[in-house]
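**Q** sequence unknown, structure follows:
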């Protein structure tokens, strides 16, 4: 069994969401490889009509297969992570009952658009994932996940030369869109970026364990621009 570094009333529930193809499953596989030697982990995936993401993770061997559960949403992915979380919550609670020593449950959204966010009733913190292949301008277009998720990951930075993206500019745009909330440019081939991601997760675990981390809902906001050019948003 892994050596436990903390103990809270229940494990940290960390949501991973973002558009199709941004590398959410690969990010979860990376976290499992890096953390499973010292933390007790489990995963819940979401797909509309298949368990393809769960099968990918099981075949990668990053965790015991029985620790990776799949939810088939049967509808738009954001519905099952925000509007009606019952299927996901039941799966998470079953995992927590089956493995009482869990430290961290990773919950992957099905691929959705830039508006998808998790309900704070389902996760304690959430990561929104973009990738450079989606275009260097995506980050500055904004949206609830980009602007207000607890962490924004700009993934696959090693592909930038092949898709003509200026990564430093994209990261600057992302940081400006997020008012200074954390942004990480990630490549699994760049050890420093992987370490930055792990340090952020460790910080979340520490805050959750100590009871000092308070989840914030990054959900939909009505953003608008006034005639004088100023822009801001109101929560609904």
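**A** Sure, I can see it. Because the structure is predicted, anything quoted here is derived from the model rather than measured. Numbers count the residues shown, from 1 in each chain.
**Q** only C-alpha atoms for contact and neighbour calcs from this point on.
**A** Fine.
**Q** do a quick rundown of the strands in this structure.
**A** Along the chain, the segments classed as strands by DSSP state E run 12-17, 41-47, 68-72, 104-108, 125-131, 151-155, 183-186, 221-225, 231-235.
**Q** any chance of the ones you listed in JSON lines, plus mean neighbour count?
**A** Listed next are the strands of the chain as JSON lines, based on neighbours: other Cα atoms under 10 Å:
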{"stretch": "strand 12-17", "mean neighbour count": "26"}
{"stretch": "strand 41-47", "mean neighbour count": "25"}
{"stretch": "strand 68-72", "mean neighbour count": "21"}
{"stretch": "strand 104-108", "mean neighbour count": "25"}
{"stretch": "strand 125-131", "mean neighbour count": "26"}
{"stretch": "strand 151-155", "mean neighbour count": "25"}
{"stretch": "strand 183-186", "mean neighbour count": "22"}
{"stretch": "strand 221-225", "mean neighbour count": "12"}
{"stretch": "strand 231-235", "mean neighbour count": "10"}
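**Q** count of neighbours near residue 24?
**A** Neighbourhood size, residue 24 [other Cα atoms under 10 Å]: 26.
**Q** format the strands of the chain as a markdown table; extra columns: distance to residue 35.
**A** Below are the strands of the chain laid out as a markdown table (distance: least, Cα to Cα, whole Å):
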| stretch | distance to residue 35 |
| --- | --- |
| strand 12-17 | 14 |
| strand 41-47 | 8 |
| strand 68-72 | 15 |
| strand 104-108 | 10 |
| strand 125-131 | 17 |
| strand 151-155 | 18 |
| strand 183-186 | 17 |
| strand 221-225 | 34 |
| strand 231-235 | 36 |
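**Q** wait, residue 102 sits on residue 42?
**A** Yes: proximity of residue 102 to residue 42 meets the contact threshold set by Cα atoms under 8 Å, at 7.3 Å.
**Q** here's the one I want to compare it with:
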């Protein structure tokens, strides 16, 4: 064992930056999107970018374990200029980087704000995880949890922190319900029982309405954040 040199460890960020900057302006609102693999998180992020980019200054941070696949998808779809999309390779279970040691994600968010200038909104997308996935309050100010009907209409009844505590629950791919035998009314009742007054949105990105209801929810959170 060598004891003749100092040992240092990476700084762990456990608290978010103060909402108000030194110049008196508010930093960007941070909204996290989590959910199981294949639930449609990245497609929802892409749709939100298209819906909001003309009126909101926003950026995106994606999380994948070993790749930049989600960020590359957003780049191919040209939903935002490339400099507004950052990728974090977690190297471990996705919830580690959004809940336990949030250093890499905080650094990505702060680098985007420094590089681009004042942002109003940053979307932080988790890698695919399970029903226990939640974001640290030190990383995001609100969280959306995305599930899909193809995963089974019993998911809302099973609960889990993602389903029960997220600020918004999105039940995605409703157009597939007739093809996979999912009962949307049952899912709505179970979600209400689990979440009480917390909002739930049923969406199909293939419909005319698309992401509109979720985008309206984001606009409402942003208006409240700006006015606070």
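**A** Here it is on my side, so go on. Keep in mind that what you see is a predicted model, and the values were worked out from it rather than measured.
**Q** now the TM-score, please.
**A** Superposed pair, TM-score by TM-score structural alignment, normalised by the length of the second structure: 0.87. Supporting alignment: 205 aligned residues with a Cα RMSD of 1.3 Å.
**Q** residue range in the second structure corresponding to stretch 135-149 of the first structure, please.
**A** The counterpart of stretch 135-149 of the first structure in the second structure, using TM-score structural alignment, spans residues 152-166.
**Q** quick one: map residue 188 of the first structure onto the second structure.
**A** Counting by TM-score structural alignment, the partner of residue 188 of the first structure is residue 205.
**Q** now do the contacts for that match.
**A** Under the criterion of Cα atoms under 8 Å, 6 or more residues apart in numbering, the neighbours of residue 205 of the second structure are 44, 47, 172, 173, 211.
**Q** which of the residues you listed are also in contact in the first structure?
**A** For the contacts of residue 205 of the second structure, the contacts that persist in the first structure are 47, 173, 211, with contact defined as both residues aligned by TM-score structural alignment, their matches' Cα atoms under 8 Å.
**Q** dump the residue contacts of the closest residue to the second one other than its chain neighbours.
**A** Same thing as residue 173 of the second structure. Counting by Cα to Cα, 6 or more residues apart in numbering, the nearest residue to residue 173 of the second structure once its immediate chain neighbours are dropped is residue 204, at 4.7 Å. With contacts taken as Cα under 8 Å, 6+ apart, residue 204 of the second structure has the following neighbours: 172, 173, 174, 175, 210, 211.
**Q** let's go with 6 Å and repeat that
**A** The neighbours of residue 204 of the second structure, taking Cα atoms under 6 Å, 6 or more residues apart in numbering as the test, are 172, 173, 174, 175, 210.
**Q** just give me the match in the second structure for residue 12 of the first structure.
**A** Under the alignment defined by TM-score structural alignment, residue 12 of the first structure is paired with residue 29 of the second structure.
**Q** over to residue 93 of the first structure?
**A** If you follow residue 93 of the first structure across to the second structure using TM-score structural alignment, you land on residue 110.
**Q** distance of the aligned residue in the second structure for residue 161 of the first structure relative to residue 149 of the second structure?
**A** Residue correspondence, TM-score structural alignment: residue 161 of the first structure in this structure matches residue 178 in the second structure. With distances defined as Cα to Cα, to the nearest Å, the gap from residue 178 of the second structure to residue 149 of the second structure amounts to 10 Å.
**Q** those two - which one has more neighbours?
**A** Taking neighbours as other Cα under 10 Å, residue 178 of the second structure and residue 149 compare with residue 149 leading, 25 against 12.
**Q** return the residue of the second structure aligned against residue 60 of the first structure.
**A** With TM-score structural alignment defining the correspondence, residue 60 of the first structure maps onto residue 77 in the second structure.
**Q** again with residue 105 of the first structure
**A** Residue 105 of the first structure maps onto residue 122 in the second structure, by TM-score structural alignment.
**Q** so what's that match up against?
**A** Remark: with contacts taken as Cα under 6 Å, 6+ apart, residue 122 of the second structure is in contact with 30, 58, 59, 60.
**Q** hmm, try it at 7 Å
**A** When contacts are counted by Cα atoms under 7 Å, 6 or more residues apart in numbering, residue 122 of the second structure is found next to 28, 29, 30, 31, 58, 59, 60.
**Q** from memory the last one sits against residue 88, does it?
**A** No: under the contact definition of Cα atoms under 7 Å, residue 60 of the second structure does not touch residue 88, with a separation of 10.7 Å.
**Q** pretty sure the match of residue 12 of the first structure sits against residue 124.
**A** No: the pair residue 29 of the second structure and residue 124 does not pass the contact test of Cα under 7 Å, sitting 10.6 Å apart.
**Q** got the contact list for the residue nearest the centre of the second structure?
**A** Ranked by distance to the mean C-alpha position of the second structure (Cα atoms, centre = their mean), the top residue is residue 33 at 1.7 Å. With contact taken as Cα under 7 Å, 6+ apart, residue 33 of the second structure is in contact with 41, 124, 125, 126, 143, 144, 145.
**Q** circling back to that earlier point, I'd like the distance between the match of residue 161 of the first structure and residue 70 of the second structure.
**A** Here residue 178 of the second structure is placed at a distance of 28 Å from residue 70 of the second structure (Cα to Cα).
**Q** next one: residue 131 of the second structure
**A** In terms of Cα to Cα, residue 131 of the second structure sits 20 Å off from residue 70 of the second structure.
**Q** residue 101 of the second structure now?
**A** Going from residue 101 of the second structure to residue 70 of the second structure by Cα to Cα gives 21 Å.
**Q** please apply the same query to residue 200 of the second structure.
**A** Distance check for residue 200 of the second structure against residue 70 of the second structure: by Cα to Cα, it reads 25 Å.
**Q** show me which residues of the lengthiest helix in the first structure are buried.
**A** Ordering each helix of the first structure by length in residues (DSSP state H) puts helix 191-210 first. If you call a residue buried by 16 or more other Cα atoms under 10 Å, then helix 191-210 of the first structure has these buried ones: 193, 194, 197, 198, 200, 201, 204, 205, 206, 208, 209.
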